[in-house]
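Participant: Structure for this input, please:
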Amino acid sequence: MLKSSHHSIAVGDRVVDLANETLRDGGGGNVPLRPRAWAVLRLLATRPGQLVGKDEIMDAVWSDCEVTEDSLVQAIGDIRRALGDAGRSALKTLPRRGYMLVVDEGPIDARLVHGDTPRLSGIEEQPASSSTPPHLSIVVLPFANIGGDPAQDYFVDGVTESLTTDLSRISGSFVIARNTAFTFKGKAVNVRQIGRELNVRYVLEGSVQRGRDRCRVNVQLTQTETGSHVWAERFDKPATDLLDMQDEIVSRLANNLNAELIKAEARRAERSPHPDAMDLYFQGRACINKGVTPVFLAQARDFFMRALALDPGNIEAAVAAAQIDVSIGSAFLTDDPSVQFEAAEAGLNKVLLHAPSHPRAHMLLGAVHMQSMRALGGIAECRQALLLDPNLADAHGFIGLAKFLLGRGEEVEAHIHEALRLSPRDTRAYLWYMFVGLGKLSLCADREAADWFRRSIEFNRNHALAHFHFAAALALLGDQKEASAAAAAGLALDPGFTIRRYRANPKVDNPVYLAKRARFYEGMRLAGLPEE
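Facilitator: Prediction:
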């Protein structure tokens, strides 16, 4: 299958030409590979038949930037596709350890190594790699110390360094390392030139001004290709404990940037005549962020399935596809949510075999456990996700949901406040507001529940379940007119909803929770939601 020479490794009809730094096909033509994927392949090809550990590969290939293991998984997927038919069998994955090119010695066709096959005149050979900046590639320039007090430099630099680290946790991101970014400290910069020099799509700049009682942070995200601003934000915070303040500033910025970068990448992908797998992934994520409706979820699933068709090894698309199943089951959009939860669990377990440190995969697996009679196990998975990514505010939200399912509605609000502290404008905050409303409703605090449901709907109206719960709370309060209007708004988004479907899928068998849930059915009936 795989044959080697002093300077080349043949894999099926492909040749890894180490001397010329190219991957060639059966006709001697170059097979394009992105620079990092080529670097991984080159490292494996220099040690055929040997296990090369994940940490060693990461240290060798991404020494100049901070990325997650997902970047390695994506590079391996790129290599397998580039190697063609033999790629999957020749490039072995040793779970949790590393990768290996399997060797079968034998002669190599000289035409494949040297590229002697005749070419059509007037057609230039394509380069082995593209200079196009990677998706979600960004450099965080050193933030400016507006006050000018040298004693504050350590705090301002700490914000920059921590933000660089935390942005590298964003799925699919490529973040220039701190040492490179800090060479620009104190210099006037041209973002378009920086984009060309560092091969990144985005530049993040900012400033910090600390007074005696307040800390003000200004940030702006710029697209390097055009020099246009993508996003800007300013916020003030009381200057209390410095480390806590720094953590909160960084968490809020990282979560806001996650959402803004997804929107920016999705807009870019819409203009692409030939979107790749990551283009499709970002478009799907943008659909998910619009809300939980059958239409948006169907659109998002289509993008993720197309991404996986192009790249079966795309970890992010696989996790996002599982999220669609979790959303459908959680929102009572089907008569038998167990089908969706089982599909999501199978998909997430498969992902975690290849990427055991993927925070969102652990979090979503926790969500499946919570709604499949395993709430405590779900909390454990979400806590694992938070160990891997302390900024993952949604994991706090799901822990709050689990407390409601365990019949501990009085504990929900504290978890949601922690999620909102990390990400007050999160695209999924409408779900967190609903979780608090559920906890309040289970405690018969109907007025407070209605207020939280109202906040959920005002944040994002495209979530039928929030409308249905709002209708139930209003009906229990005796506000029949507004309850009927809320019920109608929900049915416009999900015409198939019935009380029977809701009652038949309680998600847990906790008797305390089930007894409290009976009030929900009563409120829904009073609001005029259909029984069957």
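
Participant: CA only for contacts and neighbour counts going forward, please
Facilitator: Noted.

Participant: which residue is nearest the middle of this structure?
Facilitator: residue 171 (4.2 Å; C-alpha atoms, centre = their mean).

Participant: Doesn't that one lie inside a strand?
Facilitator: No - according to DSSP: H, G, I helix; E, B strand; the rest coil, residue 171 belongs to no strand; its state is coil.

Participant: Could you find the closest non-adjacent residue to it?
Facilitator: Spatial nearest neighbour of residue 171, excluding adjacent residues (C-alpha to C-alpha, 6 or more residues apart in numbering): residue 316 at 6.8 Å.

Participant: SS state for that neighbour?
Facilitator: Residue 316 ends up helix, using three-state DSSP.

Participant: quick one: it from residue 137, how far?
Facilitator: Using C-alpha to C-alpha, to the nearest Å, we find residue 316 at a distance of 16 Å from residue 137.

Participant: higher neighbour count, those two?
Facilitator: A side-by-side neighbour count of residue 316 and residue 137, using other C-alpha atoms under 10 Å, places residue 316 first with 26 against 20.

Participant: Can you name the residues that contact that one?
Facilitator: Applying C-alpha atoms under 8 Å, 6 or more residues apart in numbering to residue 316 gives the contacts 171-172, 281.

Participant: could these be laid out in CSV, adding distance to residue 468?
Facilitator: Converted to CSV, the contacts of residue 316 look like this (distance: C-alpha to C-alpha, whole Å):
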residue, distance to residue 468
171, 33
172, 36
281, 31
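
Participant: Please provide the structure for the following sequence as well, for comparison with the first:
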Amino acid sequence: MVADTLPRRLAAILHLDVVEFSRLTHDNEDATYRTLQNYLRDMDTVIENRGGRTVDRSGDNLLAVFPVAADSVMAAVSIQERLTTKNGALPADRQIHARIGINLGDIIDDGQRVFGDGVNVAARLQEIAPPGGICISDSARIVIGNSLSVSFQAVGEQQLRNIASKISAHLVISDSDQPRQSTHEPDDPRLSIAVLPFTSQTENSDLAGLGMGLTVDLISALSRFRQLFVIAQHTSLAQKRDSVGTIALGRQLGTRYLVDGSIRTAGKGFRVAVQLIDAVSGGYLWSESYDGGNQELLSIQDEITQRVASTLVSNLEHSAARRADTRRTDADYTDVIRARQLVYRMQEPRDTEMARTLFHKVIGIDPQFAPALSGLALTHLTDLLMSWSPEPDTCVPRATQYAQQSLELDYTDSLAHAVYGITGLWRGQHIEAVSHLEQALELNPNHADAFAGMGLALIFTGDPVASIRQIGLAFERNPFPPSWYRWALAIAQYNSARYHEAVQTLQAIPDLNRFHRRVLSASYARLGDLDSARRQREIVMAETPGYTAADSRLHQPYANPAHIQPFIDGLVLAGFPAGDPS
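Facilitator: From the prediction side, this is the model:
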């Protein structure tokens, strides 16, 4: 009897995906279809001429296999060059850009379709390629060697979506690509940073090892923040600070910021000191020290990495925002930071209007800058929550549109997933919202906004106790939290009948708005402090005279409408008009 075997073989797999396909079809479905079909037929010819075979074309995706890895790369380069040429005849908003991922691995080939983990890896590599770019696996890079006219830029080990093991990846750089010039003010819109090797002021080999471990772990942790451009490990670890000053070293590395650290013995334990340095001025922007015992080396390594990473990002953003007031830039991430701070302030409609101006400025210079699109989504969501828009019915569709565009540009951007997830709550898509927030945290375990967004999701799906824990994780990672963190925490505390804690949380907000005051008034009423409840109610009603307790159903998107009833009852107890309960 002959055993049934699946036809397996080694192949180079090419996966292509069109960027912003949803927007293109939404704007002009017929024109997009005709243009894309023309482009795909041209791609088929390129693939065939390079010895490959197109296996599948569905929607905006193309899958092809090649017997030789080098041929798959040259086919990809030719495809991208042809797209660039063809796009030159189209207006900017109609141009079609693609990402390409290539992997060398085993496939199951039945003659018509191909399957296997190798195919999945190629698809995930495509997701982390920049628009118009090509990303290949290390397995393909090794086989290709130096046989091609292109060069490769290592991007390190990547945790790809739904792939268990990390994959070493490389970007393909062809002659038509413009290399990045290293200057003390890099062109990359992200905040640039290098982590220098932690120095060990002790002869203890274990502590010296901890210093090196902290350096590597901190580089990896910071690399998860998409708003940062982090110098790779092999470059950072090769630096020697005793021969050059911080300003010269920052210019040499092309970074704005440096992280410097040291480890030394302190009594029976040890002390780790970390500093954030402005490489342009040479000044210290932030410093912190951490103490531990020798028996805690591994556990404290993780704790220090988490605390330093989250605190560094917050200080980087605050430093960049201050710097933005004194110099004018083009598509600079500082504009995104300033805009996000305006949104998070939630004080007046002008905040989101000014933020949108900044976001549109960035997008006008770089239409494919995903964080700006995520920010635009957030401004429209904020307008809905604060009742600032004269057309409230347009807020959710606009927020959804921009968040989706951001994800299409960069599916591995944790910020985009977080914004889309939070937006999904107000679209009534609670399961989808949780899924995107989980994806955001998988991509970036230190993403404070995603933790806070997950807290909101837990509130609105009826688990306030778990929400309190989740929002607490957000506070740990963001020492400069926007007011909506505390607003969310207060709602979770109220829904857990922890009214005194809700009052304390809201009192920590410097400038209370009417949404904060409603929760505060209901909390006071639950505690029996009706005078304080009345004072907060009067402030709210003076601002919005027609407000009723039942209106809160429009602003808090509970999956189960019954879960908002305790809050409405508290508002009525505080003296707010009950309104229509239907």
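
Participant: Out of the contacts of residue 316 of the first structure, which is nearest to residue 435 of the first structure?
Facilitator: Using C-alpha to C-alpha, residue 171 is the member of these that lies nearest residue 435 of the first structure, at 25.4 Å.

Participant: what does the closest one align to in the second structure?
Facilitator: Using TM-score structural alignment, the partner of residue 171 of the first structure in the second structure is residue 226.

Participant: Looking for the alignment partner of residue 275 of the second structure in the first structure.
Facilitator: The equivalent of residue 275 of the second structure in the first structure is residue 220 (alignment by TM-score structural alignment).

Participant: Residue 355 of the second structure against residue 345, yeah?
Facilitator: No - between residue 355 of the second structure and residue 345 no contact is recorded; they are 10.8 Å apart, counting by C-alpha atoms under 8 Å.

Participant: what about these two, which has more around it?
Facilitator: Between residue 355 of the second structure and residue 345, residue 355 has the larger neighbour count (other C-alpha under 10 Å), namely 25 against 14.

Participant: ok, that one - contacts?
Facilitator: Counting by C-alpha under 8 Å, 6+ apart, residue 355 of the second structure makes contact with 338-340, 342-343, 376, 379.

Participant: Could you measure from residue 435 of the first structure over to residue 527 of the first structure?
Facilitator: Remark: distance between residue 435 of the first structure and residue 527 of the first structure (C-alpha to C-alpha) = 20 Å.

Participant: Next, the mean deviation of the longest helix anywhere in the first structure compared to the second structure.
Facilitator: Longest helix in the first structure by number of residues, with DSSP state H as the criterion: helix 242-270. Compared with the second structure after fitting, helix 242-270 of the first structure deviates on average by 2.2 Å (mean C-alpha distance after the TM-score superposition for the first structure).

Participant: elements contacting that helix?
Facilitator: If you count contacts as 3 or more C-alpha pairs under 8 Å, 6 or more residues apart in numbering; DSSP states H and E, helix 242-270 of the first structure packs onto helix 153-167, strand 229-238, helix 277-288, helix 412-422.

Participant: which stretches of the first structure form strands?
Facilitator: Under the criterion DSSP state E, strands of the first structure are mapped to 2-4, 8-11, 14-17, 22-24, 52-53, 65-66, 91-94, 98-101, 137-140, 144-145, 174-176, 202-210, 214-223, 229-238.

Participant: Distance of residue 83 of the second structure relative to residue 21 of the second structure?
Facilitator: Taking C-alpha to C-alpha as the measure, residue 83 of the second structure falls 15 Å from residue 21 of the second structure.
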